[in-house]
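Student: have a look; sequence and predicted model below, questions after that.
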Amino acid sequence: MGQEIPHSSFTESDFQHYREMLKEESHLLKQWFDEERFVNEHPKAGCELEAWLIDQQGVPAPVNVECLEALGSDQASPELSQFNIELNFDPVNLNEDAFSQIHKELVTGWQGLREAARRFDADCVCTGILQTVRN
């Protein structure tokens, strides 16, 4: 995710490359299981938040690069297009205050993102598909 795909038709060579990469990744995953690299500890949960950047009229604002630089967080990354940002939060142990911890991180991250967006006369909205998107 987070990478632009410049075209929508693919050659046999593209499919072959995909199969090779999938085989390589599957081999790596098997190796990690064999080496017991996955931690078997207390259950954890994490989350991510995807946001659209919009202008004052609710139209997508192409300022994600600028917002990411202003935000200066390694937990933020571009998502799909120049109008989107993804915030990734650290996993927390699933205990009695897990959801409070997650909520606190979400609020802090969201406030930081909105402050960064406002520097570029933009704001943020969480939605699957922005209703004001136009061709």
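Tutor: Perfect, I can see it now.

Student: for the rest of this, base every contact and every neighbour count on C-alpha atoms.
Tutor: Fine.

Student: which residues sit against stretch 81-94?
Tutor: Taking contacts as C-alpha atoms under 8 Å, 6 or more residues apart in numbering, the residues outside stretch 81-94 that touch it are 2, 4, 42-54, 60-65, 68, 75-79, 98, 101-102, 105-106, 109.

Student: repeat for stretch 102-114
Tutor: Contacts with stretch 102-114, where a contact means C-alpha under 8 Å, 6+ apart, come from 46-47, 49, 67, 71, 87, 89, 92, 123-124.

Student: and if you look at stretch 42-55?
Tutor: Residues outside stretch 42-55 that contact it (C-alpha under 8 Å, 6+ apart) are 60-64, 79, 83-94, 102, 106, 117, 121-127, 130.

Student: just the buried residues of the residues you listed.
Tutor: Taking 16 or more other C-alpha atoms under 10 Å as the criterion, what is buried in those is 60-64, 79, 83-89, 92, 102, 106, 117, 122-125, 130.

Student: what lies in contact with stretch 2-10?
Tutor: By C-alpha under 8 Å, 6+ apart, the residues outside stretch 2-10 that reach it are 77-81.

Student: now do that stretch: distance from first to last residue.
Tutor: The straight-line separation of the ends of stretch 2-10 (C-alpha to C-alpha, to the nearest Å) is 19 Å.

Student: roughly how far out does that stretch sit from the chain middle?
Tutor: Taking C-alpha atoms, centre = their mean, to the nearest Å, the mean C-alpha location of stretch 2-10 is offset from the chain mean by 18 Å.

Student: next one: stretch 21-34
Tutor: Here the centre of mass of C-alpha atoms in stretch 21-34, compared against the chain's by C-alpha atoms, centre = their mean, lies 23 Å away.

Student: ranges for the strands of this structure?
Tutor: With DSSP state E as the definition, the chain shows strands at residue ranges 44-45, 48-54, 76-79, 81-88, 92-93, 123-125.

Student: is it possible to get a markdown table of these that adds distance to Ser13?
Tutor: Shown next, in a markdown table, are those (distance: least, C-alpha to C-alpha, whole Å):
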| stretch | distance to Ser13 |
| --- | --- |
| strand 44-45 | 39 |
| strand 48-54 | 33 |
| strand 76-79 | 27 |
| strand 81-88 | 26 |
| strand 92-93 | 42 |
| strand 123-125 | 39 |
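
Student: select, out of those strands, the one closest to Thr11.
Tutor: strand 81-88 (24.0 Å; C-alpha to C-alpha).

Student: here's the one I want to compare it with:
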Amino acid sequence: MGLSIQQSEFTPEEFDRFAAKVRTDLTALTRLLDRPGFGEGDSSIGAEVEFYIVNPDLRVQPINTDIAASVQDPQLTVELNRFNLEYNLSPQAFKGAPFARTEQQLLEAMQRINQHAAPLNGELVPIGILPTLRQSDMGAKVMTDEPRYHALSNALVQQRGEPFSIHIGGNDVIDLEADDVTMEGATTSFQLHWRVPAHRFADYFNAVQLVTPIALALASNSPSLFGHHLWDETRIALFKQSVDSRSPNHRTWKHPPRVYYGNSWESSKAAFKPE
């Protein structure tokens, strides 16, 4: 999400300045990618893990800011909803047993964080969608009180112009609407970061795109939402629809959704370059 901000409302002039800074950043990134030797070094992996926080009854416990304040670990951050936390693992050299080392680091972090969560009747649960989550657990009341999250929700709601529509098929179809983006916080994930040679970025990216569907099929762990038996991996549809800011009234609008798989292969690191 980037650096913290101090406000959630912005003027048109501030948006214009922000857009100009983004273009400047992209230009700087292009120059870095073109610099001889940029990105060279030993391969490594990192990861970030998102958690639910539950109480002893396995219901969501909205205490992320309390836990973060108690732990005081810069690698631990709050997430969109008050019952979510994220831990950013330290990079590991991609040799030997990097995944075992990553697992050990994660288990140690969870144990340490849970020591601070326990006095608050909380415990971390790393799972895609919590089976005991209820629709009444969602809504504006559960959004973490940080300006950046309010700004994100306000901007997407304004773009869409009407409530977000959630429709997911399965054995027990679900249809509902949301007035904010907190439904996105119902989905948590384990995200790997892989440092690769810059000049071979496209090769690695395309290879990962090929194997991702297989890994996803093997790791599916969110077959339900609010008691509805849906997709084996419901997070895909929920994440896409919960932040889809495209207006349903613009039927001919070809702009892609904020969350999608892309539509082509990469051919070079030029994929980073601004148009």
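Tutor: Alright, I've got the coordinates. Not measured: the values here are computed from a predicted model.

Student: before we move on, the earlier item: what about burial for the contacts of stretch 81-94 of structure 1, which qualify?
Tutor: Restricting the contacts of stretch 81-94 of structure 1 to buried positions leaves 50-54, 60-64, 68, 76-79, 98, 102, 105-106, 109, with burial counted as 16+ other C-alpha under 10 Å.

Student: what's the closest non-adjacent residue to the spatially most central residue of structure 1?
Tutor: If you average the C-alpha coordinates of structure 1 and look for the closest C-alpha using C-alpha atoms, centre = their mean, you land on Glu86, 3.3 Å from that point. Across the structure, with C-alpha to C-alpha, 6 or more residues apart in numbering as the measure, the residue nearest Glu86 of structure 1 apart from its sequence neighbours is Glu50 (4.4 Å).

Student: look up how far Phe10 of structure 1 lies from the one you found.
Tutor: Noted for Glu50 of structure 1: a distance of 28 Å to Phe10 of structure 1, by C-alpha to C-alpha.

Student: before we move on, what about Arg19 of structure 1?
Tutor: Taken as C-alpha to C-alpha, the spacing of Arg19 of structure 1 relative to Phe10 of structure 1 amounts to 13 Å.

Student: who has more neighbours out of these two?
Tutor: Arg19 (12 against 8; other C-alpha atoms under 10 Å).

Student: quick one: map that one onto structure 2.
Tutor: Residue correspondence, TM-score structural alignment: Arg19 of structure 1 in this structure matches Ala19 in structure 2.

Student: got the angle for the one helix or strand Trp194 of structure 2 maps to vs strand 84-93?
Tutor: Taking DSSP states H and E as the criterion, the element that holds Trp194 of structure 2 is strand 190-195. Following axes from the mean of the first three to the mean of the last three C-alpha atoms, to 10 degrees, one obtains 30 degrees for the angle between strand 190-195 of structure 2 and strand 84-93.

Student: where in structure 1 does strand 190-195 of structure 2 fall?
Tutor: Following TM-score structural alignment, strand 190-195 of structure 2 has no partner segment in structure 1.

Student: which other residues reach that strand?
Tutor: Strand 190-195 of structure 2 has contacts (C-alpha under 8 Å, 6+ apart) with 43-50.

Student: and which of the residues you listed is nearest to Ala151 of structure 2?
Tutor: Within the contacts of strand 190-195 of structure 2, distances to Ala151 of structure 2 taken as C-alpha to C-alpha reach their minimum at Glu50, with 21.1 Å.

Student: which residues of structure 1 fall in helices?
Tutor: In structure 1, helices defined by DSSP state H lie at 12-34, 64-71, 98-118, listed in chain order.

Student: most tightly packed of those?
Tutor: Looking across the helices of structure 1 with neighbours counted as mean count of other C-alpha atoms under 10 Å, the highest average goes to helix 64-71: a mean of 18.

Student: can you name every helix or strand that it contacts?
Tutor: Counting by 3 or more C-alpha pairs under 8 Å, 6 or more residues apart in numbering; DSSP states H and E, the packing neighbours recorded for helix 64-71 of structure 1 are strand 76-79, strand 81-88, helix 98-118.

Student: one step back: tell me the one of the contacts of stretch 102-114 of structure 1 nearest Gln31 of structure 1?
Tutor: When those are compared against Gln31 of structure 1 (criterion: C-alpha to C-alpha), the nearest one is Gly46, at 24.8 Å.

Student: gap between the closest one and Leu28 of structure 1?
Tutor: Using C-alpha to C-alpha, one gets 24 Å for the distance from Gly46 of structure 1 to Leu28 of structure 1.

Student: ok, now Gly112 of structure 1?
Tutor: 36 Å.

Student: also Glu115 of structure 1?
Tutor: 40 Å.

Student: about what we covered before: the contacts of stretch 102-114 of structure 1: which two are farthest apart?
Tutor: Across the contacts of stretch 102-114 of structure 1, no pair lies farther apart than Val92 and Asp123, at 28.2 Å, counting by C-alpha to C-alpha.

Student: most distant residue from the middle of structure 2?
Tutor: Outermost residue of structure 2 (C-alpha atoms, centre = their mean): Pro36, 32.2 Å.

Student: so how far is Ile166 of structure 2 from that residue?
Tutor: Relative to Ile166 of structure 2, Pro36 of structure 2 is positioned 47 Å away (criterion: C-alpha to C-alpha).

Student: just give the number of residues close to Trp194 of structure 2.
Tutor: Other residues close to Trp194 of structure 2 by other C-alpha under 10 Å number 15.

Student: equivalent analysis for Gln158 of structure 2, please.
Tutor: The local packing count at Gln158 of structure 2 equals 13, with neighbours defined by other C-alpha under 10 Å.

Student: no further queries at this time; thank you.
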